[in-house]
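Student: Model the following, please.
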Amino acid sequence: MSLNWITLRVRDLEASLNFYHDILGLPIERRFESRGKQIVMLGTGAQPKLELIQTIDQTLKPECGVSVGFEVKSLDEAIEYLKSRGIPVLRGPITPNPHLRFFYILDPDGFEVQLAEHS
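Tutor: Predicted structure coming up:
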């Protein structure tokens, strides 16, 4: 068994695409409609994908404990880049051991996104 994708239901698909594709750089694998809902799959090759599904549900609760994590080459460069794009650091940087540093930001719907650097 292997992980195929993680689904986030989002209120504004274009705002989420701006965040995940334009700012974080995830490539769009495909975009389609299914049962009246707009869906976008983001990611590369055989890696697990991030599936964004636009919903009109205004009771969306991102504080449900879901977070999405990405690896970066340089945590310091990622922080500066995101700040230049107007995205503040929510928490961190945190260094739980000498080989790992990470911080959190929020996506447009309030889901936590962790960026981590392993050394």
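Student: from here on, contacts and neighbour counts on C-alpha atoms
Tutor: Will do.
Student: what about Glu14, which SS state?
Tutor: Using DSSP: H, G, I helix; E, B strand; the rest coil as the criterion, the local structure at Glu14 reads helix.
Student: got the contact list for Leu3?
Tutor: By CA atoms under 8 Å, 6 or more residues apart in numbering, Leu3 lies in contact with Pro48.
Student: All the helices of the chain, residue numbers only.
Tutor: In the chain, the helices defined using DSSP state H lie at 13-17, 75-84.
Student: Out of those helices, the one nearest Arg35 is which?
Tutor: helix 13-17 (15.8 Å; CA to CA).
Student: before we go on, could you also do this sequence so I can check it against the first one:
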Amino acid sequence: MSFCIDHLNRYVSDIDKFITFYNEVLGYELLDKGFKANGKAYAILKGFGHELFISEKDDFMPENSNFRHIGYSIENADSLLESLRDKGYADKECRIVVKQFSRQFYLKDPDGFEIDFIQWTDKEGFYENLKMKKRL
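Tutor: Predicted coordinates for the structure are as follows:
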């Protein structure tokens, strides 16, 4: 039996801001948008191999989440960061963090949720390093 992520489902403060953000930053396609039976707006966005279901809710508080971030594997951190700066989603303070096994940067969505854009330089080395640390 094999598994893969089918969808992510989260509450957001403003459906339209998120549709724009996820389309322009991550290339998500809008599949559906409307209102649920409770009158709250929702949208379904198609990502790469998964979907993102978003909906508004009363008393939305983004800081109440225990979900740390979503990491997206990317091919070229430099070109993506430059593109996001050109579109106004990343400022000059946003920097690529160079680590032993990756190059990555972090960006927050309209509600402050963190997204990790990671360009792996040696993912196998990363996992091997974790195994070695466990043995020590």
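Student: What would you report as the TM-score here?
Tutor: Counting by TM-score structural alignment, normalised by the length of structure 1, the TM-score of this superposition works out to 0.78. Behind it: 117 aligned residues with a CA RMSD of 2.4 Å.
Student: Give me the neighbour count for Ser65 of structure 2.
Tutor: 8 (other CA atoms under 10 Å).
Student: that older thread, in JSON lines: the helices of structure 1, plus mean neighbour count and distance to Gly25 of structure 1.
Tutor: Listed next are the helices of structure 1 as JSON lines, based on neighbours: other CA atoms under 10 Å; distance: least, CA to CA, whole Å:
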{"stretch": "helix 13-17", "mean neighbour count": "18", "distance to Gly25 of structure 1": "10"}
{"stretch": "helix 75-84", "mean neighbour count": "14", "distance to Gly25 of structure 1": "12"}
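Student: Which one of the ones you listed lies nearest to Gln54 of structure 1?
Tutor: Closest to Gln54 of structure 1 of those is helix 13-17 (CA to CA; 5.4 Å).
Student: The closest one maps to which residues in structure 2?
Tutor: Mapped onto structure 2 using TM-score structural alignment, helix 13-17 of structure 1 covers residues 15-19.
Student: By how much does the matching stretch deviate from structure 1 on average?
Tutor: Here the mean offset of stretch 15-19 of structure 2 against structure 1 after fitting is 0.9 Å, by mean CA distance after the TM-score superposition for structure 1.
Student: Return the distance of that stretch from the chain's centre.
Tutor: 14 Å (CA atoms, centre = their mean, to the nearest Å).
Student: Run through who's touching it.
Tutor: With CA under 8 Å, 6+ apart, stretch 15-19 of structure 2 has contacts from Val12, Leu30, Ala41, Tyr42, Ala43, Leu45, Ile54, Ser55, Glu56, Asp109, Pro110.
Student: Then stretch 20-39 of structure 2?
Tutor: In contact with stretch 20-39 of structure 2 (CA under 8 Å, 6+ apart) are residues 19, 41-48, 84, 89, 109-110.
Student: 7 Å instead, please
Tutor: Ala41, Tyr42, Ala43, Ile44, Leu45, Lys46, Gly47, Leu84 (CA atoms under 7 Å, 6 or more residues apart in numbering).
Student: With distance to Lys134 of structure 2 added, can I get these in CSV?
Tutor: Formatted as CSV, these follow (distance: CA to CA, whole Å):
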residue, distance to Lys134 of structure 2
Ala41, 46
Tyr42, 43
Ala43, 42
Ile44, 40
Leu45, 39
Lys46, 38
Gly47, 35
Leu84, 37
